[in-house]
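Q: Here's a sequence, model it:
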Amino acid sequence: MNIDMIRAAADRARGHIRHTPLLSSPFLDEIAGRRVLVKPECLQQTGSFKARGAWSALSAMDPDQRKAGVMAYSSGNHAQGMAWASAAHGAPCVILMPSDAPALKRANTAALGAEVVLYDRARESREEIGARIAQERGLTLVKPYDEPLVIAGQGTTGLEIAEQAQEAGVTQAEVLVCCGGGGLTAGVALALEAEAPGLKVRPVEPEGFDDTGRSLAAGEILRNPQMDGSICDAILTPQPGDITYPILSRLCGPGLSVTDDEALYAVAQAFLRLKIVAEPGGAVALAAALLRRDQIAGDAVIVTVSGGNVDPAMFNQALTRHAGSSDT
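A: Down below sits the predicted model:
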């Protein structure tokens, strides 16, 4: 992995991937006690940053290999990104999804033209099932985060952050990134290392599923003890990736974690203050910026809202519980 791969991914994405803005709100600044700049990847194609990595992988693939079809496993956002990018490239696509993935994500993935295969994430290994299906059908497996071309695509988010932060006059800040397996976190960290070294990435995860934060603290890859039990489905992964972890350990600051209810609070604040729709897993970085103020340094903080594919019932729960409060 290197910055040249990220820049090449940005070139291939031009005209296909949205250049999302950097948003702010005085209300969020007041809650956080510092300037908050929000990168809303919920406005990206398919509603999350995952479209970037999917487009990067599909657009760089050998045409004959792509024509034979692709395979991916995902709780929903990588699934939708892959389904969208595959359809745009005319490639068959099979997606392995956990049976407890939000109904909206399952429906959207199928509507985008992919074949959806369900599995039990608490009892079955998606890696083993995915590898078997890919081999049986002659499909190319595109992993959701531990894949160089996917990381390169996610890293284009960091190129945009570097440019936008400079325009906003921010050269020193912590950049909080919603983190599952670490593809977005690693890609953004590599991009900022090259383009904005004063911006330091920190991963943010749900409490109880903070494998990246614990791994960074321990100096070795650690697994989550369980794989279900959080509403932040988009970022529940077994452990950091073999490719992403060395990048994270070299470039990232300590991890942060938030509760499910704090993620819902951030979903409500994103809607009320920025008029954007976030899903719980896509809002954990914003939650940390607003509610972990004593653990963050500097006069400004940059956060990703990494996805907005939330079921209506969950979104309603966030607003019902937190629409009337400015803090928890």
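Q: Please count neighbours and contacts with C-alpha atoms only from this point.
A: Will do.
Q: now the strands for the stretch 151-300 of the chain?
A: 173-178, 199-206, 256-258, 300-305 (DSSP state E, counting those that start in this stretch).
Q: May I see the ones you listed arranged in a markdown table, with distance to E30 and mean neighbour count as well?
A: As requested, the strands of the stretch 151-300 of the chain are arranged in a markdown table below (distance: least, Cα to Cα, whole Å; neighbours: other Cα atoms under 10 Å):
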| stretch | distance to E30 | mean neighbour count |
| --- | --- | --- |
| strand 173-178 | 17 | 27 |
| strand 199-206 | 21 | 26 |
| strand 256-258 | 19 | 24 |
| strand 300-305 | 12 | 26 |
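Q: Those strands: which one's closest to S125?
A: strand 199-206 (21.1 Å; Cα to Cα).
Q: now the residue nearest to G113 when sequence neighbours are not counted, what's its secondary structure?
A: Excluding its sequence neighbours, the residue lying closest to G113 (Cα to Cα, 6 or more residues apart in numbering) is A83, at 6.3 Å. What DSSP: H, G, I helix; E, B strand; the rest coil gives for A83 is helix.
Q: this one as well, want them side by side:
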Amino acid sequence: MGGGDRPARVPPGSPGPSASSVPAPGRPGGPGTSGESLSDSSHPSDPSGISDLPVTLDAIRQAQKTLSGVARVTALEGSRHLSGLIGSPVHLKCENLQRTGSFKVRGAYVRIAGLSVAERAAGVVAASAGNHAQGVALAASLLGVRSTVFMPEGAPLPKVVATREYGAEVRLRGQVVDDALCAAREHARRTGAVLIHPFDHPDVIAGQGTVGLEILEQCPEVRTVVVGMGGGGLAAGIAVALKALRPDVRVVGVQAADAAAYPRSLAAGRPVAVEAPATMADGIKVARPGDVPFRIVRRLVDEVRTVSEDQLASALLLCLERAKLLVEPAGASPVAALLAAPHAFEGPVVAVLSGGNVDPLLLQGVLRHGMAAAGRYLSLRLRLTDRPGALAALLEVLCAADVNILDIGHVRTDPRLRLTEAEVELHLETKGHEHCAAVRTMLREAGYPVLS
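A: Coordinates of the predicted model:
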């Protein structure tokens, strides 16, 4: 679990070394060449014939110029563990180290920079529970534009504080992002402020597409790019950049299984909403794909995979332990896809870590969830006779099982219990799935019924 999992750090701007899936229809093909220079003016602006899409390579190149000196060219980090798993090089594109902690500042800045003088004077408004809020707040401040951000009342306090510190006026409205969005739209209607959508606008997508240009500059030999998807803005922008210059590169989108709007939308041929999306990965928890990104994703993204909550938690834990990178669950989704189906990806692979803004309390729960999925954390509930020495005898069994007791709860008064019974809840640190099974067996053989 040491830092040796990061053998190859590719500096910015330098060349570098069980999930379900749905193929995206209508993808253009064609031979590509590796090692192309993005600054070479001899390249046609649209070699893959995709100029009819709402975002073009020229727009992304212009966005890259707009972002010069504003957005960081984030590093590519090699992962020895993931490379060994899939059998070819894997690099992590560290947008979790971007300004504001995610890629969102790219699209927000390009969108606001493109406003007219009159529009800037009216100010901008956005709705978000986190990353987009911070991206808009910083971008607006850098451009001298007044910003108002509506956030749900239950938004994590660190994200609310950060958004204010980046310069936005924060207003808390409703219980979910949709409530905040309704308030933002009303504010825009009433004041004339420009609503900055998180993904459903060509300028925003062009800004996110600069990640794709950086990937080709840093890893010209890339064969597959894996990126998380919510509304689809990041995946769409990256896909335009890659397919225009390297049509042979596969672009794979990843969604949380319980918030996967894209598979059903691609099957239907139009954006279809998911009712009550549920996932720990709030950065990709979007009920309906954006109209603009959907057009691009349908055409250019090669497939969309889904990952479970356990896989997301395990991926976050791996990034933290092996790559020494703190990412949010949405940012870990590409790594989750690699862990779930390591032989499904042709290398070299670039996995985009889209963000690192995670609430500490959520992080605690996610890490515990990830450890449980890896067999390194075990919660048990069992009954024993309520008599002196009974708990000490149980602890002797656990000591013999070579577990670390993280927490123990002892309940004597409960309607479910007999007068002579007590219930114990244990939280144990274990050494893998086989060890967990062995602990359960030892307890049963010692006469302790395991309830859960």
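Q: quick one on the thing from earlier: kindly reformat the strands of the stretch 151-300 of structure 1 as TSV containing distance to A288 of structure 1.
A: Listed next are the strands of the stretch 151-300 of structure 1 as TSV, based on distance: least, Cα to Cα, whole Å:
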stretch	distance to A288 of structure 1
strand 173-178	8
strand 199-206	7
strand 256-258	6
strand 300-305	9
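Q: Indicate which one of those strands is closest to E41 of structure 1.
A: Nearest of the strands of the stretch 151-300 of structure 1 (Cα to Cα): strand 300-305, 5.7 Å.
Q: what's next to that closest one, contact-wise?
A: Contacts with strand 300-305 of structure 1, where a contact means Cα atoms under 8 Å, 6 or more residues apart in numbering, come from 34-42, 170, 172-178, 278, 282-286, 289.
Q: residue contacts, the residue most central in space within structure 2?
A: By Cα atoms, centre = their mean, structure 2 has its centre lying nearest to A330, at 1.7 Å. Applying Cα under 8 Å, 6+ apart to A330 of structure 2 gives the contacts G228, A281, D282, G283, I284, L312, S354, G355.
Q: Could you check which residue of structure 1 pairs with the first one?
A: Under the alignment defined by TM-score structural alignment, G228 of structure 2 corresponds to C178 in structure 1.
Q: Indicate which one of the strands of the stretch 151-300 of structure 1 is closest to I247 of structure 1.
A: strand 199-206 (11.1 Å).
Q: returning to what we had before: aligned to the residue nearest to the centre of structure 2, what sits in structure 1?
A: A330 of structure 2 maps onto G281 in structure 1, by TM-score structural alignment.
Q: if I look at its match, how far off is G76 of structure 1?
A: 12 Å (Cα to Cα, to the nearest Å).
Q: same question, E205 of structure 1
A: For E205 of structure 1 relative to G76 of structure 1 (Cα to Cα), the value is 17 Å.
Q: Then G90 of structure 1?
A: 20 Å.
Q: Looking at the two, which is more packed in?
A: Per other Cα atoms under 10 Å, whichever of G90 of structure 1 and G76 has more neighbours is G76, with 27 against 13.
Q: what's the counterpart of that one in structure 2?
A: So, by TM-score structural alignment, G76 of structure 1 is matched to G130.
Q: Next, the contact list for its match, please.
A: So G130 of structure 2 contacts A155, K159, V160, T163, G283, N357 (Cα under 8 Å, 6+ apart).
Q: Please list which of the residues you listed are also found as contacts in structure 1.
A: When you map the contacts of G130 of structure 2 onto structure 1 and apply both residues aligned by TM-score structural alignment, their matches' Cα atoms under 8 Å, the shared contacts are A155, K159, V160, T163, G283.
Q: Neighbours of the equivalent of S24 of structure 1 over in structure 2, how many?
A: Here S24 of structure 1 is matched to G78 in structure 2, going by TM-score structural alignment. Using other Cα under 10 Å, G78 of structure 2 is surrounded by 24 other residues.
Q: same check, this time on R146 of structure 2
A: 18.
Q: Could you report the distance from the alignment partner in structure 1 of it to K143 of structure 1?
A: Here R146 of structure 2 is matched to P92 in structure 1, going by TM-score structural alignment. From P92 of structure 1 across to K143 of structure 1, the span is 16 Å (Cα to Cα).
Q: Next: L290 of structure 1.
A: 32 Å.
Q: For the two, indicate the residue with more neighbours.
A: Set L290 of structure 1 next to K143 and count neighbours by other Cα under 10 Å: L290 wins out with 26 against 22.
Q: Translate the more buried one into the numbering of structure 2.
A: Under TM-score structural alignment, L290 of structure 1 pairs with L339 in structure 2.
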